[in-house]
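Undergrad: Give me coordinates for this.
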Amino acid sequence: MKEGPDIAYIAALIGDPARANMLTALMSGKALTVSELAEEAGVTIQTASSHLSRMDDGGLLRHRKQGRHKYFALATDDVAHVLEGLMGLAAGAGHLRKRTGPKDEKLRKARVCYNHLAGDMGTRLYDSLMAQGYVALKGEIVTLTDQGAAFVTSFGIDLDALVRKKAPLCRECLDWSERRPHLAGSLGRAFLSRFEALSWARRDQKSRAVLFSPGGDAEFTRLFPFPG
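TA: The predicted model follows:
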């Protein structure tokens, strides 16, 4: 018998179209009910419950009960990174579920990738931080420089609180639409939260899109200019 992680088991959990649709919906970072996920997958509530139970047992999801409802969310950041990577592979190979449209343009510009910023503005943020010397790539590890730490603090992010967390501070995540990395980790989450706190951006409640106001877009471009 071969030894090691059973990737076929995880791939089979993700590979079912209904389960894939539910997992994609949870990339918004929000916990959703069984009925909401059933609607996303286009299946009955009973069928959705069966799928969700399998993914919960398989370690892809976590759930909590509140009143009469059971809410599901992605189990960890690692699950989100795998899903985003698979989206990149699918898009690169031309496996798209529908033609691009207005909603897709919004998603390509800026969207939530499990509570950090993705899309064109997500990669712009990462590229600009890199170009300004705020983050550096050492091998495959993204690190925050001293200059970057000063900038992050001046931007109103509590860096000490982030450092105390067990989650990685900085991490690359392959962007499915841009085919380049954006910033993940606790710092990536903190930047998106800060943009929302400053009213630069808000999340579209009907999709994963992040909508920047004209003023927020201008401030974003000022602080995070295009490299070069």
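Undergrad: all contacts plus neighbour counts: C-alpha atoms, from now on.
TA: Fine.
Undergrad: separation between the residue nearest the centre of the chain and K165?
TA: When the chain is reduced to its mean C-alpha position, the nearest residue by CA atoms, centre = their mean turns out to be C113, at 1.5 Å. According to CA to CA, to the nearest Å, C113 and K165 sit 20 Å apart.
Undergrad: For the comparison step, fold the sequence that follows:
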Amino acid sequence: MKDGPDIARIGALIGDPARANILVALMSGKALTATELAAEAGITGQTASSHLKKLMEGGLLTQAKQGRHRYFALSGPEVGATLEAIMGLAARKGHLRTRTGPKDPAMRAARVCYDHLAGDMAVRIFDSLQARGFLQVSSDKGGIGLTTAGESFVTDFDVDLDRLTAGRRPLCRACLDWSERRNHLAGSLGAALLDRFQEEGWLRREKNSRIVNISAQGSNELKKLFPLD
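TA: Purely as a prediction, here's the structure:
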């Protein structure tokens, strides 16, 4: 075996259909119980416990106890980003689930990707920030960052940049959107913007779902705030 990161172990953990369903259910960023995850995966509680143990041991999930209940969540944003990237790869290669329904267009329009916005509106926001010179590619690190003008823009939108930059998490990160197949904004700034949009009342997350409903007023305000030619 070659030295280096063991991607085979991660691939095996994610590759099981039941575990994949569990991980996708947690992409909403909300912690769920073993019973709820068993229902999402279509398996028994005993089987779910076995899968959850493996995901915990693999470092993909964390667990918190509250009273008699145990809640499970993705261990961090990098796990959510990895799942979104794999979903994008699956979509590009034609590996799609054949079952579609009324929720499919809504998922593509706007959804939560762990703790930030994904979908059509999220891609628009990323494109607008980049087109207006608020985001730039960092050639030395291969990532993205805010320009001086971009810092002023998000500060004017009441985002506390000092608090975000003081944290250990990257401020900006490009996350490949599985449905649009282009980038949306992740990182601590992506999460902060989603929080601000909710504070403004422009969007509302559906209960027990990753779907985000954007109001008519919210759509107008977001398009004004993030215009595209």
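Undergrad: Quick check: closest non-adjacent residue to the residue nearest to the centre of structure 1.
TA: M27 (5.7 Å; CA to CA, 6 or more residues apart in numbering).
Undergrad: and the one you found, what is it in contact with?
TA: M27 of structure 1 makes contacts with 74, 80, 112-114, 208, as judged by CA atoms under 8 Å, 6 or more residues apart in numbering.
Undergrad: Now do the strands in structure 1.
TA: Defined through DSSP state E, the strands belonging to structure 1, from first to last, are 32-33, 61-66, 69-74, 111-113, 116-118, 135-138, 141-144, 171-174, 181-184, 201-203, 210-212.
Undergrad: Comparing those, which comes out most buried?
TA: strand 116-118 (a mean of 29; mean count of other CA atoms under 10 Å).
Undergrad: quick one: T100 of structure 2 and R108 of structure 2, what's the gap?
TA: On the measure of CA to CA, T100 of structure 2 and R108 of structure 2 end up 12 Å apart.
Undergrad: Find the nearest non-adjacent residue to A18 of structure 2, please.
TA: Setting aside the residues directly before and after it, A18 of structure 2 is nearest to A41 in space (CA to CA, 6+ apart), at 5.3 Å.
Undergrad: give me every residue that touches the residue nearest to the centre of structure 1.
TA: Under the contact definition (CA under 8 Å, 6+ apart), the residues listed for C113 of structure 1 are 27-29, 80, 84, 208.
Undergrad: re earlier: give me the more crowded residue out of T100 and R108 of structure 2.
TA: Comparing T100 of structure 2 with R108 by other CA atoms under 10 Å, the one with more neighbours is R108, at 18 against 9.
Undergrad: what separates the lengthiest helix in structure 1 from the chain centre, distance-wise?
TA: With secondary structure taken from DSSP state H, structure 1 has its longest helix at helix 77-92. Between the mean C-alpha location of helix 77-92 of structure 1 and the chain-wide mean there is a distance of 9 Å, by CA atoms, centre = their mean, to the nearest Å.
Undergrad: Which other helices and strands does that helix contact?
TA: Contact analysis of helix 77-92 of structure 1 by 3 or more CA pairs under 8 Å, 6 or more residues apart in numbering; DSSP states H and E lists strand 171-174 as its packing neighbours.
Undergrad: Superpose on structure 2 and give me the mean offset of the strand it packs on.
TA: On the superposed models, the aligned residues of structure 2 are on average 0.4 Å from strand 171-174 of structure 1, with distances taken as mean CA distance after the TM-score superposition for structure 1.
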